[in-house]
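A.B. asks: This is a predicted model, with the sequence first.
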Amino acid sequence: MRKIIHIDMDAFFVSVEIRDNPTLADKPVAVGGSSTERGVLSTCNYIARKFGVHSAMSTSVAMRKCPDLVIINGRMDVYKSVSDHLRHIFARYTHIIEPLSLDEAYLDVTNCELFGGSATLIAEDIRRTIFDELKLTASAGISSLKFLAKIASDENKPNGQFVITPDKINEFIYSLRLNKISGVGKVTFEKLKTFNLEFGRDVQAVDQSVLIENFGKFGQTLYQRCAGIDDREVQTTRIRKSVGVERTFNDDIDSNEALENIMFDKLIPELKRRSEKYLQTRKIATIGVKVKFADFHQTTKDYSHTSFDKDIFSQLLSEAVERGGGKKVRLLGVHIALSDIDSCGSQNEMEQSFFSF
């Protein structure tokens, strides 16, 4: 029986900014781009969230919802430094650590002997240490299953923690809304509801074959999660699956020719540069284009191919733009998916556990 803790910093970027400038403590604050430059928010504090502001919202929309919102340009070097400190704190409790981002990680504390091996007390001490040394708050979720630990860390935010003991797993899943499970986004959740599947108990009551037939491989995964099955271990190495580059425009673009010029002159050369180290040992599996329209709807087009083929990229762009029905484009991106690492793959093909910290 594993003991897994999911640590998630509270409004990380903006909390660092408020820590370093306490005069912001009682104000709605967000980290993101300028409203005059088509910016997007990275994160915001809980005061701002009361106005309906949230991460990934355009800065201009956020300012309309909260005119007093203080917008701060991010200091990534500072956030990375704080994240590195977090890494060293985590390593005092276990070396089985899987970072998900700068401010979020899984910790397997099964063999940690501190506090009599109590994962609950270990999580409390980690959070206390983070506050003592960094003057920042973190939330934690504790469970024997990886996906439940992540869900649990959101239950008592901010600055709290939640424990799902093995004997309470079935009870918790029974009442769990499916959109809290990783992988169930808005579109998938709406489709699930058309099958009268909204809570864990609903999935428990249907045959697995129904889910697989209508949701493919993810249907099987969802069935297992709702049955309390998650055999995934905390991974200390992570394999890069894709590489991408995208750009948000200062002004919306309605010309395919202009989009092609940006794609071939700017985006694809940068994509090649970023992909170079991975393509020394792996191959391209698919290439793709992402388009976000002026109304914020977005679409992607992918094609199985093993090179940066100009004609295919051009065709993918045309098909993606056509889906917009004449709408202008505010963001354009290109990406590749990387082939799986074979048995001869070297350690250089793998990103070490703290690569993203």
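C.D. replies: Looks like it came in fine. Residues are numbered from 1 along each chain as shown.

A.B. asks: all contacts plus neighbour counts: C-alpha atoms, from now on.
C.D. replies: Noted.

A.B. asks: Could I get the contacting residues of the closest residue to residue 189 other than its chain neighbours?
C.D. replies: Leaving aside its chain neighbours, residue 189 sits nearest to residue 179 (5.9 Å; criterion: C-alpha to C-alpha, 6 or more residues apart in numbering). Contact partners of residue 179, counting by C-alpha atoms under 8 Å, 6 or more residues apart in numbering, are 185, 186, 189, 198.

A.B. asks: Against that first model, consider the following:
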Amino acid sequence: MNDLAADPPRVEPLGDPPVRKIIHVDMDAFYASVEQRDDLALRGRPVAVGGMHRGVVAAASYEARAFGVRSAMPSVSARRRCPDLVFVKPRFDAYRAVSQQIRAIFADYTALIEPLSLDEAYLDVTEDLKGIGLATTIAEEIRARIRAETGLTASAGVSYNKFLAKLASDQNKPDGLCVVAPGKGEAFVAALPVKRFHGIGPKTAEKMARLGIETGADLKAQSLAFLTHNFGSSGEYYFNLARGICHRQVKPNRPYKSIGAEDTFFDDLRDEAALCAELDRISQTVWRRIAEKEIRGRTVTLKVKYQDFRIVTRARSLDRAVSGRAEFLDIGCALLRTLLPTPKGIRLLGLTLSNLTEGDAPQPPKEAQLGFPL
């Protein structure tokens, strides 16, 4: 290892940083589109992935969206808005397989790929592998290849930073392309509602509305001092967004903050054995993802949603990484028991591992290999 003291001091370059070429690719109604592609009977019909008898909509086709059906909407509400809505069971293995196809296409153009989920990613093509040079041309090629190789459509946004590229990808959906050129970002942002800005959630948008901030132009009209006073350390970030400024880099190995899964039950549950059996099933899903990503973590969080939709969470942190799925499940069941018995039915359970570090998959100690009681 080199002696740090021997390294020359880093000198920051003067002037503005070089203009980046960023593409944000977002698949159109991804889960629902895969289902419609694979089942001819679903094409042209309003489709909701998930929901079924209970739970919420995971994704909705554009035919369903025309009726106001949206992801995260309770299935009862979705059915009320669209009586002809067709519910289909999610097939995450199929979605992951298509996502891998799409990422292979991205990799032909750049190594700087930051996936946000199975259906969207940032690409930095400032120095593209094919030497094309024009980000717009690259985005057009990628969209054409996705259509040809997967039978699905994607929308893309092209700009000089991540914030503008993500906004642009939503501008001409579905199957659209939007380019925000250097020097045009501030004007582009001015006309948009702040609730569309990445980094401004529903509660912050509501607070901004109470302060008279509805659009990017309204946000730009506020001073840095005003924004810092009302939004703390985020004030400077919002100040920059209103001017189309974003310094976040495309990070190919974006760290995970947590890994988890949850499920809504067909019928409300109260029995401890039945609830722990459901946690066992959920823990298998979570631990498979943990093993695939070679992640370790110290904090286990249990999420409980009651029949009246009230949500309660309980968490426990260890002074070491959780040793394996058995311990992960054991902690989850122990957290659940602190809420039992319950007079209210439980409609949803979730388990999450956080305080993550990368490394080899954790090996359980010898006594853990004997298993843990439920």
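C.D. replies: That came through fine. The model shown is predicted, which means the values in this text are computed figures rather than measured ones.

A.B. asks: Sort out which one of the contacts of residue 179 of structure 1 lies nearest residue 294 of structure 1 for me.
C.D. replies: Closest approach to residue 294 of structure 1 among the contacts of residue 179 of structure 1 (C-alpha to C-alpha): residue 186, at 19.9 Å.

A.B. asks: which non-adjacent residue is nearest the counterpart of the closest one in structure 2?
C.D. replies: Mapped onto structure 2 by TM-score structural alignment, residue 186 of structure 1 lines up with residue 202. Residue nearest to residue 202 of structure 2 in three dimensions, not counting chain neighbours: residue 195, with 6.8 Å by C-alpha to C-alpha, 6+ apart.

A.B. asks: Equivalent analysis for residue 155 of structure 1, please.
C.D. replies: Leaving aside its sequence neighbours, residue 155 of structure 1 sits nearest to residue 162 (C-alpha to C-alpha, 6+ apart; 6.3 Å).

A.B. asks: Onto which residues of structure 2 does the helix or strand where the one you found lies map?
C.D. replies: In this assignment (DSSP states H and E), residue 162 of structure 1 forms part of strand 161-164. Mapping strand 161-164 of structure 1 onto structure 2 (TM-score structural alignment) gives residues 177-180.

A.B. asks: what are the ranges of the helices in structure 2?
C.D. replies: Here structure 2 has its helices, by DSSP state H, at 30-38, 62-65, 75-81, 92-107, 135-150, 162-169, 185-190, 202-210, 216-220, 224-231, 235-241, 272-293, 325-337.

A.B. asks: and the shortest one, what other elements does it pack with?
C.D. replies: So that's helix 62-65 of structure 2. Judged by 3 or more C-alpha pairs under 8 Å, 6 or more residues apart in numbering; DSSP states H and E, helix 62-65 of structure 2 is in contact with strand 47-50.

A.B. asks: Onto which residues of structure 1 does the strand it packs on map?
C.D. replies: Residues 29-32 of structure 1 are where strand 47-50 of structure 2 lands, counting by TM-score structural alignment.

A.B. asks: With structure 2 overlaid, how far apart is that stretch on average?
C.D. replies: Mean deviation of stretch 29-32 of structure 1 relative to structure 2 after superposition (mean C-alpha distance after the TM-score superposition for structure 1): 1.9 Å.

A.B. asks: what does that stretch contact?
C.D. replies: With contacts defined as C-alpha under 8 Å, 6+ apart, stretch 29-32 of structure 1 is touched by 13-14, 39-45, 47-48, 59, 69-74.

A.B. asks: Show the buried residues in these.
C.D. replies: Among the contacts of stretch 29-32 of structure 1, the ones that count as buried by 16 or more other C-alpha atoms under 10 Å are 13-14, 39-45, 47-48, 59, 69-72, 74.
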